[in-house]
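K.L.:
no sequence for this one, just the structure:
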């Protein structure tokens, strides 16, 4: 890949541009906000300009609800030979792109599994994607050459390409990213009514549990709303478990109640499930041979 364009110079878009420029790829920066593009250019992410001839690949780095319309706009003016995106939802953008009449043969959806709770070009890092999974979701219409360019992009950014189906991806991120963000936001929201003396007791546990709640609210409303069905199903199951825990706590708090074994057992079971589930993340991060040896 010799040339690329990044449309949208926020955290992810500028990080992609920094990585590409660092690999010697001529990279153009396009943004609705010219100041954002100029800021990214000042950081060394590329040229704040529209290329005069089609580049090899354009990366659409805008929120999911706008991905299809931006893809259509820049395909129509011939910005690039091939296109990908970095939206964290894949089914809706593909459906919108098909409805908008986009050229799906030149497009492969993508989602780098990396980010920060900060936003904007000033938060960007050239090494943001090093060693991180980057999902590609080619459709039935995607040409092999389009997939090749999207894969090359990931390799230039230091990521690890993984192919998934659109619905499979959206179910996965609903569980591993979108629902956790919603839960973190709800938990952090409880602090709005806290007394100053209570907030002085905040430790690392609560800071870790609510860190992602610092993400841009408007962006995350777009992301979660664009994946509403899968996220809603995860949160429904969570709500059912939460109700069971609340019932157990009420039983334990009722001094007039008889034996409290059921409530204690329910509480212990919920905490044990959490302990076991957390260990699965650690196991999944280990190399296959190390995981087998640990067992």
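P.N.:
Great, that's in hand. Quantities reported herein were computed from a predicted structural model and do not represent experimental measurements.
K.L.:
drop to CA atoms for contacts and neighbour counts, all remaining ones
P.N.:
Fine.
K.L.:
Centroid-nearest residue for this protein?
P.N.:
Nearest to the geometric centre of the chain sits residue 88, at 4.5 Å (C-alpha atoms, centre = their mean).
K.L.:
Determine the number of other residues adjacent to the closest residue to that residue other than its chain neighbours.
P.N.:
Spatial nearest neighbour of residue 88, chain neighbours left out: residue 111 (5.5 Å); criterion: C-alpha to C-alpha, 6 or more residues apart in numbering. The number of residues packed near residue 111 is 21, by other C-alpha atoms under 10 Å.
K.L.:
does residue 111 sit in a helix or strand, and which one?
P.N.:
If you go by DSSP states H and E, residue 111 is part of strand 107-112.
K.L.:
Not counting its own residues, what contacts whatever helix or strand comes next after that strand?
P.N.:
Per DSSP H and E, strand 107-112 leads on to strand 133-137 as the next helix or strand towards the C-terminus. With C-alpha atoms under 8 Å, 6 or more residues apart in numbering as the test, strand 133-137 has contacts from 90, 108-114, 150-151, 154, 159-166, 169.
K.L.:
quick revisit: just the angle between the strand holding residue 111 and strand 133-137, please?
P.N.:
Using axes from the mean of the first three to the mean of the last three C-alpha atoms, to 10 degrees, one finds that strand 107-112 and strand 133-137 are set 160 degrees apart in direction.
K.L.:
Any chance you could list what contacts strand 107-112?
P.N.:
Contacts with strand 107-112, where a contact means C-alpha under 8 Å, 6+ apart, come from 82-90, 94, 129, 132-139, 142-143, 146-147, 150, 159.
K.L.:
buried sites along it?
P.N.:
Residues of strand 107-112 classed as buried: 107, 108, 109, 110, 111, 112 (neighbour count, 16 or more other C-alpha atoms under 10 Å).
K.L.:
Pick the one among these closest to residue 175.
P.N.:
Here the nearest of the buried residues of strand 107-112 to residue 175, counting by C-alpha to C-alpha, is residue 111; it sits at 15.4 Å.
K.L.:
What helices and strands are in contact with the helix or strand where residue 252 lies?
P.N.:
Element membership for residue 252, per DSSP H and E: helix 228-253. With contacts taken as 3 or more C-alpha pairs under 8 Å, 6 or more residues apart in numbering; DSSP states H and E, helix 228-253 sits against helix 166-173, helix 179-189, helix 261-285.
K.L.:
how about those helices in JSON lines, adding mean neighbour count and distance to residue 18?
P.N.:
Listed next are those as JSON lines, based on neighbours: other C-alpha atoms under 10 Å; distance: least, C-alpha to C-alpha, whole Å:
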{"stretch": "helix 166-173", "mean neighbour count": "18", "distance to residue 18": "26"}
{"stretch": "helix 179-189", "mean neighbour count": "18", "distance to residue 18": "27"}
{"stretch": "helix 261-285", "mean neighbour count": "13", "distance to residue 18": "27"}
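K.L.:
Structure two is appended below for comparative analysis:
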């Protein structure tokens, strides 16, 4: 691949353009908002000048509702040898293109499973896709050259290619992305008018659950509008579980011991099923989930503290498998949770204590 045209210079499009430019590909940028394309160009993602002729690959990074229209114009204009889109929904856009009677042998639907709570070119980064799955949805009609170009793009972006059927992809992202986003928003909405005294008690748990609720609503309306059926089906299942759980909690308030026991069993059931689902979430590097020991360290909110603690762990010969930070409310301090192999926890604890760190249970 020597040249590319990125149509749509938001977070995903600009990030892909930055990755391609870094690998020496000549990237042309286009957007319905010329200022946004100029911003992406100023960031080093390419040039906002139109290509003189067909490029090797056109990457359509428009919202799902507009993907088919943008692709149709690009195909009719013969802007490239191959065409892909990076929208989060795959079945609908392809069916729209099929109804237009276009030759889709040069088109391949794709979806990089990566993003941020922020949108726009200023949030873009060349390493956004590093180590992340990038779904490809070829059909029997897909030209091999286009598939190879798409694989080259995925490689340049440092992502991991995953081949799926388009409709299976849409059901999958409804489960692992679209439905969880709405549930996160529903939980966060409870905080909007909550008492300030209650909000000040927020800990890491509520931060984890509501983190993705900070995303741009307009962007998510576009996404959900393109995949409403599978998301609604899943939310219907969640609603049924919620209704059952509400009944179980009400039963726990009963004066009748049998009803309380029934309520406890109902709550335990949903918690057990939650445990069973959570352990299926892939662990480090996509491997099977591992059980780590957590060493909790109190740190001050000072420059270099994290670097020191990681360096001290390295001197102890301990690999940090994962890390989380829980910020203390109203204090210039926090708790760093260092996840390590169980057999390494005692050595790490002893080494950190020796170097003056305050270990918490």
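P.N.:
Okay, I see it. Computed from a prediction, not measured in an experiment: that's the story for all the values here.
K.L.:
What value does the TM-score take for this pair?
P.N.:
After superposition, the two chains reach a TM-score of 0.94 (TM-score structural alignment, normalised by the length of structure 1), with 290 aligned residues with a C-alpha RMSD of 1.7 Å.
K.L.:
picking up where we left off before, would TSV of the buried residues of strand 107-112 of structure 1 with distance to residue 56 of structure 1 be doable?
P.N.:
Output for the buried residues of strand 107-112 of structure 1, formatted as TSV (distance: C-alpha to C-alpha, whole Å):
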residue	distance to residue 56 of structure 1
107	12
108	14
109	16
110	16
111	19
112	20
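K.L.:
Minimum distance to residue 214 of structure 1: which of the helices and strands packed on helix 228-253 of structure 1 has it?
P.N.:
Comparing those by C-alpha to C-alpha, helix 179-189 comes nearest, at 8.1 Å.
K.L.:
need the contact list for residue 158 of structure 1.
P.N.:
127, 129, 130, 131, 132.
K.L.:
Only the buried subset of these, as a ChimeraX command please.
P.N.:
Remark: buried members of those, expressed as a ChimeraX selection using 16+ other C-alpha under 10 Å:
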select :129,130,132
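K.L.:
Looking at the contacts of residue 158 of structure 1, which is nearest residue 284 of structure 1?
P.N.:
residue 132 (13.5 Å).
K.L.:
And for the closest one, nearest residue in space, chain neighbours not counted?
P.N.:
In space, and not counting its chain neighbours, residue 132 of structure 1 is closest to residue 159: 5.0 Å by C-alpha to C-alpha, 6+ apart.
K.L.:
ranges for the strands of the stretch 251-361 of structure 2?
P.N.:
All strands of the stretch 251-361 of structure 2, identified by DSSP state E, counting those that start in this stretch, fall at 293-300, 322-327, 333-340, 358-360.
K.L.:
Quick one: list the elements packing against the last one.
P.N.:
In terms of contacts (3+ C-alpha pairs under 8 Å, 6+ apart), strand 358-360 of structure 2 is packed against strand 293-300, helix 345-354.
K.L.:
Ok, the third one next?
P.N.:
In this structure, strand 333-340 of structure 2 makes packing contacts with strand 293-300, strand 322-327, judged by 3+ C-alpha pairs under 8 Å, 6+ apart.
K.L.:
Read off where that strand ends up in structure 1.
P.N.:
Alignment note (TM-score structural alignment): strand 333-340 of structure 2 is unmatched in structure 1.
K.L.:
List the buried residues in that strand.
P.N.:
By neighbour count on 16+ other C-alpha under 10 Å, the buried set for strand 333-340 of structure 2 is 334, 335, 336, 337, 338, 339, 340.
K.L.:
Starting from residue 296 of structure 2, give me the distance back to the second one.
P.N.:
Between residue 335 of structure 2 and residue 296 of structure 2 the computed distance is 6 Å (C-alpha to C-alpha, to the nearest Å).
K.L.:
and what of residue 349 of structure 2?
P.N.:
Taking C-alpha to C-alpha, one finds residue 349 of structure 2 at 9 Å from residue 296 of structure 2.
K.L.:
who touches both of the two?
P.N.:
What both residue 349 of structure 2 and residue 296 touch, as defined by C-alpha under 8 Å, 6+ apart, is the set residue 359.
K.L.:
okay, stretch 26-41 of structure 2 sits on what stretch of structure 1?
P.N.:
Counting by TM-score structural alignment, stretch 26-41 of structure 2 lines up with residues 26-41 of structure 1.
K.L.:
Buried residues, the matching stretch. List them.
P.N.:
For stretch 26-41 of structure 1, burial by neighbour count (16+ other C-alpha under 10 Å) applies to 26, 27, 28, 29, 30, 31, 36, 37, 38, 39, 40, 41.
K.L.:
ok, the third one to residue 191 of structure 1 distance?
P.N.:
Right, residue 28 of structure 1. 42 Å.
K.L.:
and if you look at the fourth one?
P.N.:
The gap separating residue 29 of structure 1 from residue 191 of structure 1 is 39 Å, by C-alpha to C-alpha.
K.L.:
one step back: what is the end-to-end distance of the match of stretch 26-41 of structure 2?
P.N.:
End-to-end distance for stretch 26-41 of structure 1: 12 Å, by C-alpha to C-alpha.
K.L.:
outside of that stretch, which residues touch it?
P.N.:
Under C-alpha under 8 Å, 6+ apart, the answer for stretch 26-41 of structure 1 is 2-10, 14, 17, 20-21, 45-51, 120-122.
K.L.:
Try it again at 6 Å.
P.N.:
Defining contact as C-alpha atoms under 6 Å, 6 or more residues apart in numbering, one finds that stretch 26-41 of structure 1 is touched by 3, 4, 5, 6, 7, 8, 9, 46, 47, 48, 49, 121.
K.L.:
can you pick the most crowded of these?
P.N.:
The residue in those with the most neighbours, by other C-alpha under 10 Å, is residue 9 (33 neighbours).
K.L.:
and it, that one's in a strand?
P.N.:
No - counting by DSSP: H, G, I helix; E, B strand; the rest coil, residue 9 of structure 1 falls outside a strand, being coil.
K.L.:
contacting residues around it?
P.N.:
By C-alpha under 6 Å, 6+ apart, the neighbours of residue 9 of structure 1 are 37, 121.
K.L.:
And for residue 60 of structure 1?
P.N.:
Applying C-alpha under 6 Å, 6+ apart to residue 60 of structure 1 gives the contacts 7, 85.
K.L.:
same deal with residue 263 of structure 1?
P.N.:
Neighbour list for residue 263 of structure 1: 248, 251 [criterion: C-alpha under 6 Å, 6+ apart].
K.L.:
Hmm, residue 62 and residue 13 of structure 2 touching each other?
P.N.:
No - shown here, residue 13 of structure 2 and residue 62 do not form a contact pair, counting by C-alpha atoms under 6 Å, at 8.3 Å.
K.L.:
Compare the two and say which is more crowded by neighbours.
P.N.:
Neighbour count, other C-alpha under 10 Å: between residue 13 of structure 2 and residue 62, residue 13 has more, with 27 against 24.
K.L.:
Now name the helix or strand holding that one.
P.N.:
Using DSSP H and E, residue 13 of structure 2 falls within helix 11-22.
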